[in-house]
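Student: no sequence for this one, just the structure:
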């Protein structure tokens, strides 16, 4: 883990943030906590497709960072004050140390891909 990122913020990223799109989405919705966002709006702001945005937002809901209404719009509402504080800290470190935070998110994704590749290789050798 990069030394400029405190260990607890690094753990938060590793446990709750699966992609740069998720990171950007939670920070976007955090910037307007009283606004309900449609998936299409978030996708446009993140320059991704609406189809790829939906799992990003659903993942953040599952992590307790967003809520979803019956009308399928999303709002920033961490389940606990501790989560809110951690996202605030993440926002700070992402602003000040963009590359190390991004590298940590990408490293997590690479680890998952490498694990999948190893599992596939093992199963094909049987």
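Tutor: In hand now; what should we look at? Bear in mind the structure is a predicted one, so any value in this text is a computation, not a measurement.
Student: drop to CA atoms for contacts and neighbour counts, all remaining ones
Tutor: OK.
Student: would you say residue 30 is within a strand?
Tutor: No: using DSSP: H, G, I helix; E, B strand; the rest coil, the secondary structure at residue 30 is helix, not a strand.
Student: So the most centrally placed residue in the chain versus residue 4, what's the distance?
Tutor: Residue closest to the mean C-alpha point of the chain, counted by Cα atoms, centre = their mean, is residue 22 at 2.9 Å. Between residue 22 and residue 4 the computed distance is 21 Å (Cα to Cα, to the nearest Å).
Student: Likewise for residue 76?
Tutor: Plainly put, residue 76 is 26 Å away from residue 4 if you go by Cα to Cα.
Student: and the two? which has more neighbours close in?
Tutor: In terms of neighbours (other Cα atoms under 10 Å), residue 76 is the more surrounded of residue 76 and residue 4; the figures are 26 against 12.
Student: Quick one: residues contacting that one.
Tutor: Shown in contact with residue 76 (Cα atoms under 8 Å, 6 or more residues apart in numbering): 26, 29, 30, 32, 33, 34, 65, 66, 67.
Student: try this one side by side with the last:
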């Protein structure tokens, strides 16, 4: 099972998931999609700080994976894009079956972005960028 993750999964992780904690938050909310969550409840469930959970909830809402309840500061999972929802379902399966591969992919993404940015400024031996 050392095969790399499918390209579409790797792209989704690179563009939509910033951390393992964020992925676990998204998967937890998806599993219990009818429940309303606030940052305090999520912090207790995931053993993270309330501030960190609030930032993740705000980001996931901005990405249109969550909707905010009209009468509270709570949110629930409701992905606006069916294709993205299918990808999250696939990610849930992959995370259960190949957790290390998914975590490794998440951790490799920022390094890749930084490396690409750094490479843009690297000079070649002939003096051209």
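Tutor: Cool, got the structure. Since the structure is predicted, the reported quantities are computational estimates derived from the model, not experimental observations.
Student: hang on, the earlier thing: wait, the residue nearest to the centre of structure 1 sits on residue 61?
Tutor: No: counting by Cα atoms under 8 Å, residue 22 of structure 1 stays clear of residue 61, with 10.6 Å between them.
Student: Just among the contacts of residue 76 of structure 1, which is most surrounded?
Tutor: residue 26 leads the contacts of residue 76 of structure 1 on contacts (other Cα under 10 Å) with 25 neighbours.
Student: which element is that one on?
Tutor: helix 20-31 (DSSP states H and E).
Student: next structured bit after that helix?
Tutor: Counting by DSSP H and E, what follows helix 20-31 of structure 1 is strand 37-38.
Student: so how far is that next one off the chain centroid?
Tutor: The chain centroid and the centroid of strand 37-38 of structure 1 are separated by 17 Å under Cα atoms, centre = their mean, to the nearest Å.
Student: Have a look at how far, on average, that strand is from structure 2.
Tutor: Superposing on structure 2 and averaging over aligned pairs (mean Cα distance after the TM-score superposition for structure 1), strand 37-38 of structure 1 comes out at 0.8 Å.
Student: what does that strand contact?
Tutor: Contacts for strand 37-38 of structure 1 (Cα under 8 Å, 6+ apart): 29, 72, 73, 74, 75.
Student: In terms of helices and strands, where is the fourth one?
Tutor: I take that to be residue 74 of structure 1. strand 73-76.
Student: wait, doesn't residue 36 of structure 2 sit right on residue 72?
Tutor: No: here residue 36 of structure 2 does not reach residue 72: they are 9.4 Å apart, not a contact under Cα under 8 Å.
Student: can you redo the contacts of residue 76 of structure 1 as CSV with distance to residue 49 of structure 1?
Tutor: CSV is the format used below for the contacts of residue 76 of structure 1 (distance: Cα to Cα, whole Å):
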residue, distance to residue 49 of structure 1
26, 17
29, 17
30, 21
32, 21
33, 23
34, 24
65, 21
66, 19
67, 21
